[in-house]
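Undergrad: Got a predicted structure here, sequence first:
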Amino acid sequence: MKACLSEVSEFITDGTHGSPERTEKGIPVLSAQNVTGGTLTYSTSRYTSEDEYQAFKKRLDITIGDVLLTIVGSIGRAAVISKNKPAVFQRSVAVIRPKPKDLDSRYLLHLFHSQFFQSELYRNSNQSSQAGVYLGRLGSIEIPLPPMEEQQRIAKILDKTTQISQLQKRSMSNLVLLKQAIFRDEITNKSSESYSPLSDYLTFITSGGRGWSRYYSEKGSKFIRSGDIRENKIIQNDAQYVQPPNNAEAKRTCIHEGDVLLTITGSRIGRVAYATSEDAGSFISQHVAIIRLDREKAIPSFVSFFLSMQDGGQIQIKKSQYGQTKPGLNFEQIRKFSIPKLSLDDQLKVMKKISAAEKILDAHSLQSNKINEALASLTASAFSPNTQT
């Protein structure tokens, strides 16, 4: 069975189209930014008065079980109201009140997050400079509507799977923090907080050149761009290849095993990873720097990990950006980065502990991927347009 969303909703409306009076404290004013990860957050810097809230409440008295959907800008995020807490919503959020006998709120939440509904939402959106969905078109979208008992069964299964997925994500976040804590404690114990400039460990530093797009090809050597550099890893889900020229430029920008790669321009500035044997022979874009270390003084994984830490290399990178209109790092700034002064043996001992933690994190990551795949499969199956009663 199918039905238009409007047919199984008591109403579909949106938040205020006006600009609520601003106050330092009072009633929170919420927008699409507050709807994320299937939940509603009340954290905001915008507040309004009790009078404004009462005026809003006369038009829209939000209650437990109402479903929120972002309909302006980043469209398609949803949440269910779980507690009666005063708030004024802006027009970027739609409020849908399901008919209790026809439509379950939790079922609708998961439906909104399904690929089926996201595609329908996009198809019915106004793709101008800022994406948006008119309420009338939202209400006209046909949704699969099994019996209430089946809706609640589906919602219960997806609630549980989503909860497991979220717990897995939190566990992974804690493991990342644990790695950093281990590193921080180890360098404090071993170095007595003694640091040296990165220049003391360098043998070579350079960055990629312009114009490599003319060497793009379907096969050849890998070409590392800023987006390929993640947290201490080079990940190329959509690898770019080049047929490099036989010249000095190519020789200068060719990656060696153990090179530390650092993004030095653009919005991804500060990403860092070290090159493995699989990355050797690749080439870099103009947004990436090669930091080649004296291997008798520094272990690449140690330097890379330190530069990736928020209170290690990242805070130094941010300070280097202060006052600049266009984000960028030059070689002189990189050479001045302070690096913990540890012997090679101590660096190796630190990284063995980090490696052990990373193996646990990789196992959790694999498990998380399986859970997410299962959740996606369950959601797709539950909300297929061909769902039968």
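TA: Yep, that arrived.
Undergrad: going forward, measure contacts and count neighbours with C-alpha atoms only.
TA: Noted.
Undergrad: other SSEs contacting the biggest helix by length in the chain?
TA: The longest helix of the chain (DSSP state H) is helix 148-191. Judged by 3 or more CA pairs under 8 Å, 6 or more residues apart in numbering; DSSP states H and E, helix 148-191 is in contact with helix 105-113, helix 344-382.
Undergrad: what's the shortest one in contact with?
TA: Contacts with helix 105-113, where a contact means CA atoms under 8 Å, 6 or more residues apart in numbering, come from 38, 65-67, 69, 76-80, 98, 117-118, 151-152, 154-155, 158-159, 379, 383.
Undergrad: so after it, what's the next helix or strand?
TA: helix 115-123 (DSSP states H and E).
Undergrad: So for that following helix, what gets flagged as buried?
TA: 116-118, 121 (16 or more other CA atoms under 10 Å).
Undergrad: Kindly report the same for stretch 187-206.
TA: Here stretch 187-206 shows 187, 190, 198-199, 201-202, 205-206 as buried, counting by 16+ other CA under 10 Å.
Undergrad: May I see those residues arranged in JSON lines, with distance to L344 as well?
TA: Shown next, in JSON lines, are the buried residues of stretch 187-206 (distance: CA to CA, whole Å):
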{"residue": "I187", "distance to L344": "12"}
{"residue": "K190", "distance to L344": "12"}
{"residue": "L198", "distance to L344": "15"}
{"residue": "S199", "distance to L344": "17"}
{"residue": "Y201", "distance to L344": "12"}
{"residue": "L202", "distance to L344": "15"}
{"residue": "I205", "distance to L344": "21"}
{"residue": "T206", "distance to L344": "24"}
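Undergrad: structure B:
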Amino acid sequence: MSTWEKYRLGDIADLSLGKMLDEKKNRGDMFPYLANVNVRWGIFELENLREMRFEPKDMERFGVISGDIVMCEGGEPGRCAIWNDAVPGMMLQKALHRIRPKIGFNYQFLFYSFLYLGKTDGFSHLLTGATIKHLPLQSLAKLEVKAPPLAIQERIAESLSSYDDLIENNRRRMTLLEQSARLLYEEWFVRLRFPGHEHTRIVEGVPEGWHKVPLGKIVGKIGSGFTPRGGDAAYLPEGTPLIRSLNVYDDQFQDDGLAFISDEQALSLAGVTVESKDILLNITGASVARCCMAPERYLPARVNQHVMIIRVDREKADPFFVHKAINSDERKRQLLSFAQKGSTREALTKEMVSKFEIVVPPVGLMRQFGGVASQVFQQRETLALQNQKLRAARDLLLPRLMSGELVA
């Protein structure tokens, strides 16, 4: 440990905050930007990126380049990921810090230092705010980071990143699998090239025997969740999984941020328990209408008040078909319009979801599609479980390497 030294982050990296979102004052050309919701631990969620105006003088101050660490200032202060130029011309909103290491410091090593601090409550002494926590720039600059010489930093980063490289490879495979299921849905149910289409009459743009049906007619149960007693203080390292809106993305479940409550609290609370083949739908806030299948690896589970459980009556429809129908581009736009009606905050109610209509083919065709989609889902679950184990192995190694106990 004698070769490790303490540094203030402001001395070993250039720090800056993103740009304030102000449509009236901002000038220049439109560029995509990262917001707090786009940054997870170690990864970026780049679906549905928003844009705002930036001037040429803003490019250096608010832009990101490969190797920059992007960190949340609020939400979950300290949560961060390494930017790798996945989207050209990316900029930052004010809710994010940009950390650009100086010569002599490895950006991957710094990221793993932050990951270690995040897992050991190492940012808490720098946070402000009684209820909503923030990590101000001046406080972040004072953060103490322990680091060995550069060569050792690089070896530590290489050891830990080998796990993350495998995780990322699995994530890419999962994305390709999900794309295959989405393309099949579009081929059969949007372009209408389903098995037997050559012998099916089209009546007013819809194949004969297909019907527009409200979800309430084909769903056995619709239930919403609850706020745990004690709020965030009730969250535990293990127990009954509590799925929140930050876990639910279109076509995928995000493990990062999954909370747990005690089994006793889960049993004492009324509401619906998440079961196999349930559909999870976000019903409030910026992520409203995002929808995915319940992850088998975390069942049985509960949901909080921002997530709705949709349980399809399997005698009437196939859950994988219903999930893809809800997530299709046209239906997604309609569902979002439902959420925006009559409310200053986007929200969906049980009544709205029950009345929401999708076009359903005969049950046999739905089940034929569901058979294929189910196989894709199970392959994705297998890869997700592998990633879960890889993260656990990395996290066992992390404190030993970052403390200097284990020499890389």
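TA: Good, I have the coordinates. Just so it is clear, the model here is predicted, and its values are computed rather than measured.
Undergrad: now what about the TM-score between them?
TA: The TM-score (TM-score structural alignment, normalised by the length of structure 1) is 0.64; 354 aligned residues with a CA RMSD of 5.6 Å.
Undergrad: relative to helix 105-113, how tilted is the longest helix of structure 1?
TA: 70 degrees (axes from the mean of the first three to the mean of the last three CA atoms, to 10 degrees).
Undergrad: which residues are contacting stretch 177-197 of structure 2?
TA: The list of residues contacting stretch 177-197 of structure 2 from outside it, by CA under 8 Å, 6+ apart, reads 207, 251, 321, 324, 369, 372-373, 376-377, 379-380.
Undergrad: If any of those residues are buried, give me the PyMOL selection for them.
TA: The following PyMOL line selects those of the contacts of stretch 177-197 of structure 2 that are buried, judged by 16+ other CA under 10 Å:
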select buried, resi 251+321+324+369+373+376+377+379+380
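Undergrad: Out of the contacts of stretch 177-197 of structure 2, which is nearest to M91 of structure 2?
TA: D251 (26.1 Å; CA to CA).
Undergrad: That closest one contacts C292, correct?
TA: Yes. Assessed by CA atoms under 8 Å, D251 of structure 2 is found in contact with C292 at 4.7 Å.
Undergrad: for the stretch 151-300 of structure 1, what spans make up the helices?
TA: Using DSSP state H, counting those that start in this stretch, the helices of the stretch 151-300 of structure 1 run over 248-252, 300-308.
Undergrad: Tell me which of those is the most buried.
TA: helix 300-308 (a mean of 23; mean count of other CA atoms under 10 Å).
Undergrad: Need the contact partners of it.
TA: So helix 300-308 of structure 1 is in contact with 231-232, 258-260, 270-274, 293, 312-314, 339, 347-348, 350-351, going by CA under 8 Å, 6+ apart.
Undergrad: superposed on structure 2, where does that helix end up, distance-wise?
TA: Compared with structure 2 after fitting, helix 300-308 of structure 1 deviates on average by 3.8 Å (mean CA distance after the TM-score superposition for structure 1).
Undergrad: Could you list the buried residues of the next helix or strand after that helix?
TA: Next helix or strand after helix 300-308 of structure 1 toward the C-terminus (DSSP H and E): helix 315-321. Buried residues in helix 315-321 of structure 1, counting neighbours by 16+ other CA under 10 Å, are found at 316-317, 320-321.
Undergrad: How far away from the center of its chain is helix 315-321 of structure 1?
TA: Distance of helix 315-321 of structure 1 from its chain centroid, counting by CA atoms, centre = their mean, to the nearest Å, is 22 Å.
Undergrad: quick one: contacts of that helix?
TA: With contacts defined as CA under 8 Å, 6+ apart, helix 315-321 of structure 1 is touched by 270, 327-329, 333, 337.
Undergrad: Please pick the buried ones from those residues.
TA: Buried by 16+ other CA under 10 Å: 270, 327-329, 337, out of the contacts of helix 315-321 of structure 1.
Undergrad: farthest-separated two in those residues?
TA: The most widely separated members of those, counting by CA to CA, are P327 and F337 (16.8 Å).
Undergrad: picking up where we left off before, including distance to S171 of structure 1, could the helices of the stretch 151-300 of structure 1 go into CSV?
TA: Formatted as CSV, the helices of the stretch 151-300 of structure 1 follow (distance: least, CA to CA, whole Å):
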stretch, distance to S171 of structure 1
helix 248-252, 42
helix 300-308, 20
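Undergrad: picking that back up, pipe the contacts of helix 315-321 of structure 1 into CSV and attach distance to N126 of structure 1 per row.
TA: Converted to CSV, the contacts of helix 315-321 of structure 1 look like this (distance: CA to CA, whole Å):
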residue, distance to N126 of structure 1
G270, 36
P327, 33
G328, 36
L329, 40
Q333, 46
F337, 48
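Undergrad: These in strands, which ones?
TA: The strands, defined by DSSP state E, take in nothing from the contacts of helix 315-321 of structure 1.
Undergrad: now, among the residues you listed, which is nearest to K25 of structure 1?
TA: Of these, the one sitting nearest to K25 of structure 1 (CA to CA) turns out to be P327, at 35.4 Å.
Undergrad: isn't the closest one right next to G270, touching?
TA: No. When contacts are counted by CA under 8 Å, P327 of structure 1 is not listed as touching G270 (10.1 Å).
Undergrad: dump the residue contacts of G67 of structure 2.
TA: Contacts of G67 of structure 2 (CA under 8 Å, 6+ apart): 82-84, 100, 107.
Undergrad: could those be laid out in TSV, adding neighbour count?
TA: Listed next are the contacts of G67 of structure 2 as TSV, based on neighbours: other CA atoms under 10 Å:
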residue	neighbour count
I82	23
W83	20
N84	14
R100	21
Y107	22
